[in-house]
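> Fold the following, please.
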Amino acid sequence: MTAPARTVADARAWARAGTELVLDAVADLDEAGFRADSALPGWTRGHLASHVAANADALGNLVHWAATGEETPMYASAEARAEGIARGPALSAGELRSWLTASARQLAEGLDTLTDEQWHHPVVTAQGRTVPATELPWMRAREVCVHAVDLATGTAFTDLPDGFLTALADEIRDRRGLAGLPEGPLPEIAAWLSGRPHSLADAPALGPWL
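Predicted structure coming up:
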């Protein structure tokens, strides 16, 4: 497997950039705007916004785990995760924006407090993978950057940092077990790999990722 072309500092910078894109994407949405469809089948923008906010809260649980050694899963259960997503349509536009903003800030502040030792403490993801806490900023970067595009308010893969796109493409290629990639611009390759709309000619269809 190819080693990730990223550092913790890289991932934190990409997470900040992605968070700004998400917050910019929803800045002018009213209730009708949040009720509109996102780019993810069956999800409104409100569903997606609450998912991104709940993800920050869930990653905050893993920060607590790394900092204290107290086992704190991302989500109490699959049902609890689904309930977090379902909250979106019940919240006002202002409440959704406040949740997105506050949860992102709290996660960033929690990461700021981790010591060098705590960054290397193992935690368990929602998929059951045991990873060091150094993976948490990358997990957040993926969520906010890709879902900023999925909100379908005008953000595209071309708006995402090149370093992030390279790291994303490397990871998905390896996880999908692909020997090579089609020719084309990096943003289009990343979109194709993640199962999003793209302009690559003759690229085989891939299922959704993330």
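> going forward, measure contacts between C-alpha atoms and count neighbours the same way
Fine.
> was I right about A141 contacting A9?
No - using CA atoms under 8 Å, A141 is not in contact with A9; the gap is 11.3 Å.
> now the strands for this protein?
Applying DSSP state E to the chain gives strands spanning 122-124, 130-132.
> Now show me the structure for the sequence below, then we'll compare the two:
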Amino acid sequence: MVARHDLTTDPELRDELLTVRRGTAFFARKVTELSDADFDEPSLLPGWSRRHLIAHVGYNARALTRLVQWANTGVETPMYDSSEARDAEIDFGATLPVRALRHLIEHAAISLDVEWRDSPDAAWEARVRTAQGREVPARETVWMRTREVWLHAIDLDNGARFSDVPGPVLSRLLRDITGAWRARGTDTGLVVAVDGWPDRLGDVESDSPTIVSGELPDLVRWASGRGDTGVASSTGEIPPAPRWI
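Take a look at the predicted model:
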């Protein structure tokens, strides 16, 4: 069935789709602001030019489209054949002409959005497998893409800031990141305190933790490994954030 509006009737999911579409538009706007020559400049991700980053975001949309198609058809279509295939695809994409990269970003995002739009409620709960091997409901693809477009808009390094990201996205990001630390056991003795939040994240059972504190956008920047501007530490020395992904 081809719909002109989202088939899902879940109000929470509809809100999440609105947020990811806002993020997609924000990322697209930041790419549009780049001149062709700007594509050759470094991104904020070590070892990646803006070309690599833009290719990655485009191919990520295609990979997530495959997961949504899997949910809709029942035919297994993995995100990537392998991690090596993913890396090779990004390296190849970085060599494309700028016009082709702009086309990739636009059309891959449209294809993903159409798959989301035409997915009925039952498909959103179908189990699919991420590139990391996690089995998740297809609705998780919306959050996976939300993280990509909002964070990587900042990584383009042409003016996007963490304060541009909606508060609910920042909150979920910080909880996701600290949850990943906890799952790996890499947050020992480390507590994150967001200004204005009643609860703290991390190793809250520690008797003498290092407490990293600050405003939410600054803490997400630090926790995601993108700098420690604006955060403070109870020891006076800001520790590097544990690995997230």
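> picking up where we left off before, can you redo the strands of the first structure as a markdown table with distance to G180 of the first structure and mean neighbour count?
Written out in a markdown table, the entries for those read as follows (distance: least, CA to CA, whole Å; neighbours: other CA atoms under 10 Å):
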| stretch | distance to G180 of the first structure | mean neighbour count |
| --- | --- | --- |
| strand 122-124 | 30 | 21 |
| strand 130-132 | 27 | 14 |
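> A141 and A9 of the first structure: who's more crowded?
Using other CA atoms under 10 Å as the criterion, A141 of the first structure and A9 rank with A141 on top: 23 against 12.
> Skipping its backbone neighbours, what lies nearest that one in space?
With CA to CA, 6 or more residues apart in numbering as the measure, A15 is the residue that lies nearest to A141 of the first structure, at 3.9 Å, once sequence neighbours are left out.
> Pull the number of nearby residues for the residue opposite the one you found in the second structure once aligned.
Aligned counterpart of A15 of the first structure in the second structure: V20 (TM-score structural alignment). Burial measure for V20 of the second structure: 23 neighbouring residues, criterion other CA under 10 Å.
> Just confirm V20 of the second structure contacts R145, I think it does.
Yes - applying CA under 8 Å as the test, V20 of the second structure and R145 come out as touching, 6.8 Å apart.
> residues in the first structure aligned with stretch 35-52 of the second structure?
So in the first structure, the equivalent range for stretch 35-52 of the second structure is 30-47, judged by TM-score structural alignment.
> Can you get me the start-to-end distance on that stretch?
Its first and final residues considered, stretch 30-47 of the first structure spans 14 Å by CA to CA, to the nearest Å.
> Next: stretch 121-128 of the first structure.
Start to finish, the residues bounding stretch 121-128 of the first structure are 16 Å apart (CA to CA).
> can you check stretch 59-78 of the first structure too?
The first and final residues of stretch 59-78 of the first structure sit 15 Å from each other (CA to CA).
> Trace it over to the second structure and give me the residue numbers.
Across the second structure, the stretch matching stretch 59-78 of the first structure (TM-score structural alignment) is residues 64-83.
> just stretch 154-165 of the first structure next, same as before
The alignment of stretch 154-165 of the first structure onto the second structure (TM-score structural alignment) covers residues 159-170.
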